[in-house]
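Visitor: Need coordinates for the following:
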Amino acid sequence: MLRSLEIRDLLIIDRLELAFQPGLNVLTGETGAGKSILLDALGFVLGWRGRAELVRSGADQGEVTAVFDLGADHPAHAVLEGAGLPSGPELILRRLNFADGRKTAWINDRRASGEVLRTLSETLVELHGQHDDRGLLNPRGHRQMLDAFAGVDTGSARAAWTRMARARKAETEARAALAAMQAEEDFLRHAVAELDSLAPEPGEEARLDISRRTMQGAARIREDIARAHQALSDQAAEGMLRDATRWLEGAAGKGSETAEARLDSALAALERATLELGEAQGEVEACLAALDFDPQELERIEERLFAIRALARKHGVLPDDLGGFADDLRARLASLDGGAANLAALEAEMQAASTDYAKAAAALTAARMKAARALDTAMAAELAPLKMERALFETLVEPGEAGPDGVDAVSFTVATNPGAPSGPLNRIASGGELSRFLLALKVCLTGGTPGLTLIFDEIDRGVGGATADAVGRRLAALAAGAQVLVVTHSPQVAALGAHHWRVEKRVDAGMTTSRVVALSATERVEEIARMLAGDTITPAAREAARALLV
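Guide: Coordinates of the predicted model:
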């Protein structure tokens, strides 16, 4: 329930505080007094999109604060919890509009976005006028309204629709991929066979290149090393050292002490040279063994190295990536080989989802047909007290375009007189009839919503006399179990209000402002008399006003 509304520096309101009550609250006043400004202010604090410029001329900012009382089971608690905002028995909404157009909002003293405000407002307030700015006249919203009226759950149909859409997309993509792979099947099979035959390994190209360079280098230096080995052999340096040693030993043994003493040093040097020569010969032989290779092996290495490099150039990859590239081609080939089976599985999934969707959509259609009959019955009961017992309201549930919420097109139609053709609300009904149709529809559609404040903006426009009285009595009956705010020009409706405010405009020092005054019993007589008689209030008008207030 809306408990209070405080407005500061908004349009022609400098400061205004209103304390609303349960039951039927009526606001009256002359045209242009500012009644619509109150609704603009309430819509602003609730996050509704409205006027772009709301700040009062000369002010830096405009501010609106609304306080609501929430019951323990009020749906606003779930919205607050979902947004991470504190909730309790009292809900305080505050929103600022700065002169430069910026807007800032708080919910229970926590900063909040306009989107959260709008979501929250759907659980707090229902605003309705003859021109139905909330969509009752728009057939595109009638199915959602019927579902809300009946509590229809579209979850199964939505889930099946999502599955069906995903399966259809997967099937389309798989079919396109299969067609693309079939177009390159010959290439894939040849390329995989070629890569499997060569079977290159990561790092192999580098290893082969090193081996090839080593063998090529060995071929160039081995001949010189072989000559050096020959020079160190028995037929060359080694043999000559042995001959020299033998000759000197023979000379030293011929009895010349002088020669023997001198030759001992030479023989020792030759022994050392022979040892060094043996070591050198061993190292040279080892080098020759290391440089020894099979020319056919070099040829084999070169052939494989050139084959790897040629295949890498052919496919535009690095030699070390040929293995991974081959794996990708094998995977594509496997997909091609299993493509038909995969496509069949996707088609089966698509069929299963379609079957589930058809069942869910059929269940929705049955539920909506049942709900349509219930709504028509409820509307007939509501129209009778509004002096429209001869009118016919009918909810049509017809085949429509398939979608997440089923295959039904729902529209509300009316016939104002027996035998008259039915048609859309806004085309068939006159202004006064439309007001009553929409009032009855609003009552039926929101009757089960707990804690909702209903606001009717001139819903009684175009009706008068007994019809206006009937509208007022229906509003009063509706307000018996809820809070109803009515902006009205009808004295019959105003007289039935439990709480009455008058909106009036005044000019002080050249500044126009609007204010709202709570009326006493005496003041109500004067206000309703004004609504009956106009500018000149006669005694007869006062008597008529008192009669209405009885």
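Visitor: only C-alpha atoms for contact and neighbour calcs from this point on.
Guide: Noted.
Visitor: can you map out the helices along the stretch 251-400 of the chain?
Guide: Using DSSP state H, counting those that start in this stretch, the helices found in the stretch 251-400 of the chain span residues 257-290, 295-315, 322-383.
Visitor: what number of residues lie near Thr512?
Guide: If you count neighbours by other Cα atoms under 10 Å, Thr512 ends up with 13.
Visitor: Wasn't it part of a strand?
Guide: Yes. Under DSSP: H, G, I helix; E, B strand; the rest coil, Thr512 sits within a strand.
Visitor: That one contacts Ile12, doesn't it?
Guide: Yes. Thr512 lies in contact with Ile12 (Cα atoms under 8 Å); the separation is 6.4 Å.
Visitor: any idea which element the spatially most central residue of the chain lies in?
Guide: Nearest residue to the geometric centre of the chain (Cα atoms, centre = their mean): Glu115, 14.3 Å. Using DSSP states H and E, Glu115 sits within helix 114-124.
Visitor: try Ala228
Guide: Using DSSP H and E, the secondary-structure element containing Ala228 is helix 204-231.
Visitor: Going by neighbour count, list what's buried in that helix.
Guide: In terms of neighbour count (16 or more other Cα atoms under 10 Å), helix 204-231 has its buried residues at 205, 208, 212, 215, 218, 222, 229-230.
Visitor: of those residues, closest to Leu5?
Guide: The closest of the buried residues of helix 204-231 to Leu5 turns out to be Glu205 (Cα to Cα; 82.4 Å).
Visitor: for the closest one, what are its contacts?
Guide: Counting by Cα atoms under 8 Å, 6 or more residues apart in numbering, Glu205 touches 305, 308-309, 319-320.
Visitor: another one to check against the first:
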Amino acid sequence: MITALSIRSFLLIERLDIESADGFTALTGETGAGKSIILDALGLVLGGAASKKLVRKGADQASILAEFALEADSPVWPILSDAGVEASADETLTLKRILSAKGPARAFVNDQPVSAGLLSQLGELLVEIHGQHSASTLMKPANHRALLDTYAGNEDLIEACAQSWDDYESARDSREALEAKLAEAEEEHAWLAETVEALDTLAPEKGEFDRLSAERGILMQSEKIAESATEAFEAFQAGDVETVLAQASRSAERILRIDGLDTMESDLSKAARAAAEALDRALIEAGEASAALESLGLAAVHDPDALERVEQRIVALRTASRKYSVDADELPAFWEETRQKLELCDAPDGSLKKARSEEQAAAARWRTAADRLTKARKAAAKRLETSIAAELKPLKLERTRVKVRFDEISDSQSGRAGREKAEFEVETNPGAGFGPLRQIASGGELARFSLALQCVLAESTQVPVLVFDEADQGVGGAVAAAIGERLARLADSRQVFAITHSPQVAASASSQWLVTKQGVKGNGLGETHLTGLDASQRHEEIARMLSGSKVTEEARAAATRLLEDV
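Guide: Alright, predicted model coming up:
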């Protein structure tokens, strides 16, 4: 809902601050007092067209600020988030528009600069203005199908239709991708066959190139390795290390066998045992070293043939790598991919037949879901037409008829939301034929028609603020009372404002504002003011609306009856 509206230097308004409440508020006052100017200011802050002519004469700029309190699930919040505007449902939302007498207009949301386009997008979700020159959401054919679906409660059917359409698109994309692969494979069949045959012969293995490169490096050094191994073994043997260690070990054992030494705990006995144990270990290690050197000498044999075989394999892998423009280590994966393409080309019927069958089944499921949605829409359209007709009669629009026209969309155009478009059409005079809603020319008729639609679609539209500009134009008595009753009914679920000259409509409101115009100032301009009326002031204003310039006691009595009847 709108919680506050501040207007500065806008046409006849020098300074105006409005704090509003929920429910139904009537704006009344003499013709020319400036009621429509307040409406123009509201339209401007909601993204309407800007003009320097709207700046009050003598002022440098005009500014309009509107403050809103919105629910956490309002569609406004994700739009602001996507636009990078910081906003929270825990706080009020502030829209601001500044018009400069010399420079460009500027727009702000929560004091953050934004485009007028964003304001307009937000405005359509926040406020609907119904009147002679306004094009509300209800008047836009692009919104009619969604309104009908909400009225019908088609959410589950739409979700099922959307899911089946997504499945159908996925199956279609898979079939098209498979056909593209087949076409590509058929064009390349000869090359694929030749490539697979060559790679079958080569049989590259994963990681083979890196392994062969390392093996090649070792084989190239094998002669040096063999020479070094032989040299080490011969040096070990020439030193007769094992013989020397064996002799020293026997000598240490003889020392330990001296009587009494093995039972003593002296430094001598400890040193003798340590020496004997060390010599035993050294003798064992020497034997192992001798055996290891001998094995190394046997293993480190220079093999020119093995080196040649490895180099030939590396050359073969490199040649294939260059030929097929892939890294040598990627040859196994390329081999498998090429084989799959060849198999697809050689036996396409099965896989393509399966893909086509799956696509046809998905398309059939979507058409079934779309047909259910179509049936529900057409049934709801009949109920909607009947409900609107019932609302139009008390509003003196009994000659006006409404119908929902459906236009089927081709499969190539349809999708997640079904197979048809829906548009509300109107016939203003019997036999004149149905046409778009915008053909309702009279401002009062348009506002009353919008009111009837809003009453029927009250649960289908989510806009929290409704503004009606002289919906009572050209009517009075029972019709005006019917308008007031419907405005009050709409205010049960949202905030409603109505500019009215009808005392019956004003009496139906929960609050009332009086718009007045004061005398000409030094700059040659009058000034518009707005005053919230208390109970007694409201009674007097409704009496004025009943009697004219001179308020009579009869008018006051009639005003009392109107207010009591509400």
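Visitor: The stretch 401-550 of structure 2: strands as residue ranges?
Guide: Per DSSP state E, counting those that start in this stretch, the stretch 401-550 of structure 2 carries strands over the ranges 401-408, 420-427, 435-436, 465-469, 495-499, 511-518, 527-532.
Visitor: will you turn those into TSV that also has distance to Ala276 of structure 2 and mean neighbour count?
Guide: Formatted as TSV, the strands of the stretch 401-550 of structure 2 follow (distance: least, Cα to Cα, whole Å; neighbours: other Cα atoms under 10 Å):
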stretch	distance to Ala276 of structure 2	mean neighbour count
strand 401-408	106	17
strand 420-427	104	21
strand 435-436	116	16
strand 465-469	105	24
strand 495-499	107	25
strand 511-518	116	20
strand 527-532	117	19
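Visitor: what about those strands, which gets the closest to Ala33 of structure 2?
Guide: Between the strands of the stretch 401-550 of structure 2, strand 511-518 lies closest to Ala33 of structure 2; by Cα to Cα that is 4.7 Å.
Visitor: which helices and strands sit right next to that closest one?
Guide: For strand 511-518 of structure 2, the packing partners by 3 or more Cα pairs under 8 Å, 6 or more residues apart in numbering; DSSP states H and E come out as strand 24-28, strand 527-532.
Visitor: could you redo the last one with a cut-off of 10 Å?
Guide: strand 24-28, helix 35-45, strand 495-499, strand 527-532, helix 535-547 (3 or more Cα pairs under 10 Å, 6 or more residues apart in numbering; DSSP states H and E).
Visitor: Adding distance to Ser63 of structure 2, write those out as JSON lines.
Guide: JSON lines is the format used below for those (distance: least, Cα to Cα, whole Å):
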{"stretch": "strand 24-28", "distance to Ser63 of structure 2": "21"}
{"stretch": "helix 35-45", "distance to Ser63 of structure 2": "9"}
{"stretch": "strand 495-499", "distance to Ser63 of structure 2": "21"}
{"stretch": "strand 527-532", "distance to Ser63 of structure 2": "15"}
{"stretch": "helix 535-547", "distance to Ser63 of structure 2": "30"}
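Visitor: Ala358 of structure 1 against Trp161, yeah?
Guide: Yes. Using Cα atoms under 10 Å, Ala358 of structure 1 is in contact with Trp161, at 9.3 Å.
Visitor: With neighbour numbers in mind, choose between the two.
Guide: Legend: neighbour count by other Cα under 10 Å for Ala358 of structure 1 and Trp161, higher for Trp161 (24 against 18).
Visitor: Name the helix or strand for the residue mapped onto that one from structure 2, please.
Guide: Alignment note (TM-score structural alignment): Trp161 of structure 1 maps to Trp165 of structure 2. Using DSSP H and E, Trp165 of structure 2 sits in helix 155-187.
Visitor: That helix packs against which elements?
Guide: If contacts are counted by 3+ Cα pairs under 10 Å, 6+ apart, helix 155-187 of structure 2 sits against helix 144-152, helix 189-202, helix 331-346, helix 348-392.
Visitor: Just list what the third one packs against, helices and strands only.
Guide: Right, helix 331-346 of structure 2. Using 3+ Cα pairs under 10 Å, 6+ apart, the elements in contact with helix 331-346 of structure 2 are helix 155-187, helix 189-202, helix 208-220, helix 304-324, helix 348-392.
Visitor: Can you give the distance of the longest one from its chain's centre?
Guide: When distances are taken as Cα atoms, centre = their mean, to the nearest Å, helix 348-392 of structure 2 is centred 25 Å away from the chain's centroid.
Visitor: angle of that helix against strand 401-408?
Guide: 170 degrees (axes from the mean of the first three to the mean of the last three Cα atoms, to 10 degrees).
Visitor: quick one: helix 348-392 of structure 2 to structure 1 mean distance?
Guide: Its aligned residues in structure 1 lie a mean 2.0 Å from helix 348-392 of structure 2 after superposition (mean Cα distance after the TM-score superposition for structure 1).
Visitor: Report the inter-axis angle for that helix versus helix 144-152.
Guide: Using the same axes, to 10 degrees: helix 348-392 of structure 2 against helix 144-152 is 70 degrees.
Visitor: Now do helix 348-392 of structure 2 and strand 420-427, the angle between them.
Guide: Angle, helix 348-392 of structure 2 to strand 420-427, by the same axes, to 10 degrees: 20 degrees.
Visitor: Map Glu389 of structure 1 onto structure 2.
Guide: By TM-score structural alignment, Glu389 of structure 1 lines up with Glu398.
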